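Asks: I'll drop the sequence and a predicted model, then ask my questions.
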Amino acid sequence: MSKLNELKSHLKKGNIYKRDELQKWSSSIDRHLSQLTSNGVLKKVGPGLYHFPKKNAFGFEPPADQLLIKKFLDNDNFLITSFNSYNALGVGTTQLYNKQIVYNHLRSGDIRLGNKLFTFKKKSAFPPKPTKEFLVVDLINNLDYLAEDQPKILEKALEKAMSLNKHSLGHAIEKYGTPRTRKLLAKKLLLCQKN
């Protein structure tokens, strides 16, 4: 068996591999990777990342975002979100954004993985899944980046915050809010308590 076929024998369809992982099965990994990508067996999907795509009736299946990011970061401690998530809050955001944001503890910056551009943002904390409380806090954190009428959206987001569970909201403000967001929400909570 040729060295190239030996390397191929270790690959499983649908998996994503790091160059370093494949190195253990090849003494000339860069040459082999070049051959495998040029003949379409592997697809390069990111810096040092290779996908062995499965084929379906429509062609090759792209790797799932979750898998790509997990392999890229080497862990599963991240949250994939988008400004589109705010639309579910019913605070007047209707714009559609094609940018996906990845909150994580390791990387920052725009990185192309597969055929998508992800914006990695280093955060000290984020929930495993977005809750309404988290989304309100996150919306206010990111207000400056929204293409809508920002003062109007802020007013509605603050109103929405007051209708949520106060304990969960307090936790979300404390854990995920920027200093500005904390200040705005604390002021609104105080006003509500006085009325």
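Replies: Ah, there it is.

Asks: every contact and neighbour count from this point should use C-alpha atoms.
Replies: Noted.

Asks: how about the strands in this structure?
Replies: 16-18, 43-46, 49-51, 55-56, 59-60, 78-81, 100-104, 109-113, 116-122 (DSSP state E).

Asks: show residues contacting the third one.
Replies: Yep, that's strand 49-51 we're talking about. Under the criterion C-alpha atoms under 8 Å, 6 or more residues apart in numbering, residues 14-19, 42-45, 63, 72 lie in contact with strand 49-51.

Asks: buried deepest among the strands of the chain, which one?
Replies: Stretch with highest mean neighbour count among the strands of the chain: strand 49-51 (a mean of 22; mean count of other C-alpha atoms under 10 Å).

Asks: next up, a structure to set beside the first:
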Amino acid sequence: MGATQNIQKQISKLADGTTFKYEQLDIEPQDFSATAKAIERLIAKGVIKRVSTGVFYKPKKTAFGELKPNEEEILKPYLFEKGKRIAYITGISLYNRLGLTTQIPNSIKIASRNKRITVSNGNVKASPVKSYVDVTDKNFYLLELLDALKDFKKIPDLDKSSVIKILLTKLKELNPTETKILIKCGLAYPPRVRSFLGALLENIKAEGDLTALKTSLNPLSEYEYGINEKQLATAKNWNMK
């Protein structure tokens, strides 16, 4: 199969509205030049469109015309490197998606351990923040929850009782292996986050050993979140106030 046919076949299998980069395509090194030309021909035909340099998308056609990919889809290619996840969306955009706030940010935050990811593509803008641990497909959604605990007091329009209920629900949905990974990742976060995480996990009687979280904390330290025992019954056990 020639390079052009190979690319056409791969793109035909992509869902409409999907964004992609060259590195996400199965291309032999010797075929890269031919692939680039094939991509340009497909753009000329309207089969795919360019989002930015090296980033493309397959348009989604509707009765009202073509739909452009949403913000998260545009940013998706930047979250991966050589097929492996290296970053995730965090900040207010994440907290909006999780239902913790109704606010919508002007700029999106992208967290990565070793790479600063900046995006400026029309109305879609993203700036980098450093993640506390290496980001993978197995932990990024757990890091999202830890970030919510870290930024709890900074989340705009925060309803503490409602947000705690949402967080408890999400933690209950984790299986024991996921909870174990969550605790391990949590140990890399500041003490106040470890305290909050321990209180939440104890509240739902999670299947996991909380000893590491407990012993990582200074028993004389207090962590001010403005949370009372009616909102989180186990808060006092973890020196939260």
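Replies: Arrived safely, thanks for sending. Quick caveat, the model's predicted, so the values are computed rather than measured.

Asks: picking up where we left off before, the strands of structure 1: which one's closest to Ala157 of structure 1?
Replies: strand 78-81 (17.9 Å; C-alpha to C-alpha).

Asks: mean shift of the closest one relative to structure 2?
Replies: Compared with structure 2 after fitting, strand 78-81 of structure 1 deviates on average by 2.8 Å (mean C-alpha distance after the TM-score superposition for structure 1).

Asks: adding distance to His171 of structure 1, write the contacts of strand 49-51 of structure 1 out as a markdown table.
Replies: Putting the contacts of strand 49-51 of structure 1 into a markdown table (distance: C-alpha to C-alpha, whole Å) gives the following:
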| residue | distance to His171 of structure 1 |
| --- | --- |
| Gly14 | 39 |
| Asn15 | 38 |
| Ile16 | 36 |
| Tyr17 | 38 |
| Lys18 | 37 |
| Arg19 | 41 |
| Leu42 | 45 |
| Lys43 | 43 |
| Lys44 | 41 |
| Val45 | 37 |
| Pro63 | 35 |
| Phe72 | 30 |
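
Asks: ok so, going back, in JSON lines: the strands of structure 1, plus distance to Glu133 of structure 1.
Replies: What follows is these, written out as JSON lines (distance: least, C-alpha to C-alpha, whole Å):
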{"stretch": "strand 16-18", "distance to Glu133 of structure 1": "34"}
{"stretch": "strand 43-46", "distance to Glu133 of structure 1": "33"}
{"stretch": "strand 49-51", "distance to Glu133 of structure 1": "35"}
{"stretch": "strand 55-56", "distance to Glu133 of structure 1": "40"}
{"stretch": "strand 59-60", "distance to Glu133 of structure 1": "38"}
{"stretch": "strand 78-81", "distance to Glu133 of structure 1": "14"}
{"stretch": "strand 100-104", "distance to Glu133 of structure 1": "16"}
{"stretch": "strand 109-113", "distance to Glu133 of structure 1": "26"}
{"stretch": "strand 116-122", "distance to Glu133 of structure 1": "20"}
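
Asks: go through the contacts of strand 49-51 of structure 1 and say which is closest to Lys8 of structure 1.
Replies: When the contacts of strand 49-51 of structure 1 are compared against Lys8 of structure 1 (criterion: C-alpha to C-alpha), the nearest one is Leu42, at 9.6 Å.

Asks: ok, the aligned partner of the closest one in structure 2 to Leu14 of structure 2 distance?
Replies: With TM-score structural alignment as the criterion, the equivalent of Leu42 of structure 1 in structure 2 is Ile48. Computed with C-alpha to C-alpha, to the nearest Å, the distance linking Ile48 of structure 2 and Leu14 of structure 2 is 11 Å.

Asks: overlap in contacts, those two.
Replies: By C-alpha under 8 Å, 6+ apart, Ile48 of structure 2 and Leu14 have these common neighbours: Lys58.

Asks: those two: which has the busier surroundings?
Replies: Shown here are Ile48 of structure 2 and Leu14; by other C-alpha atoms under 10 Å, Ile48 has more neighbours (22 against 13).

Asks: gap between that one and Phe20 of structure 2?
Replies: From Ile48 of structure 2 to Phe20 of structure 2 the distance is 10 Å (C-alpha to C-alpha).

Asks: need the counterpart of Lys109 of structure 2 in structure 1.
Replies: Using TM-score structural alignment, the equivalent of Lys109 of structure 2 in structure 1 is Ile101.

Asks: so what's its match closest to, chain neighbours aside?
Replies: Thr119 (4.7 Å; C-alpha to C-alpha, 6 or more residues apart in numbering).

Asks: roughly how far does Gln95 of structure 1 sit from Leu89 of structure 1?
Replies: Gln95 of structure 1 is 13 Å from Leu89 of structure 1, where distance means C-alpha to C-alpha.
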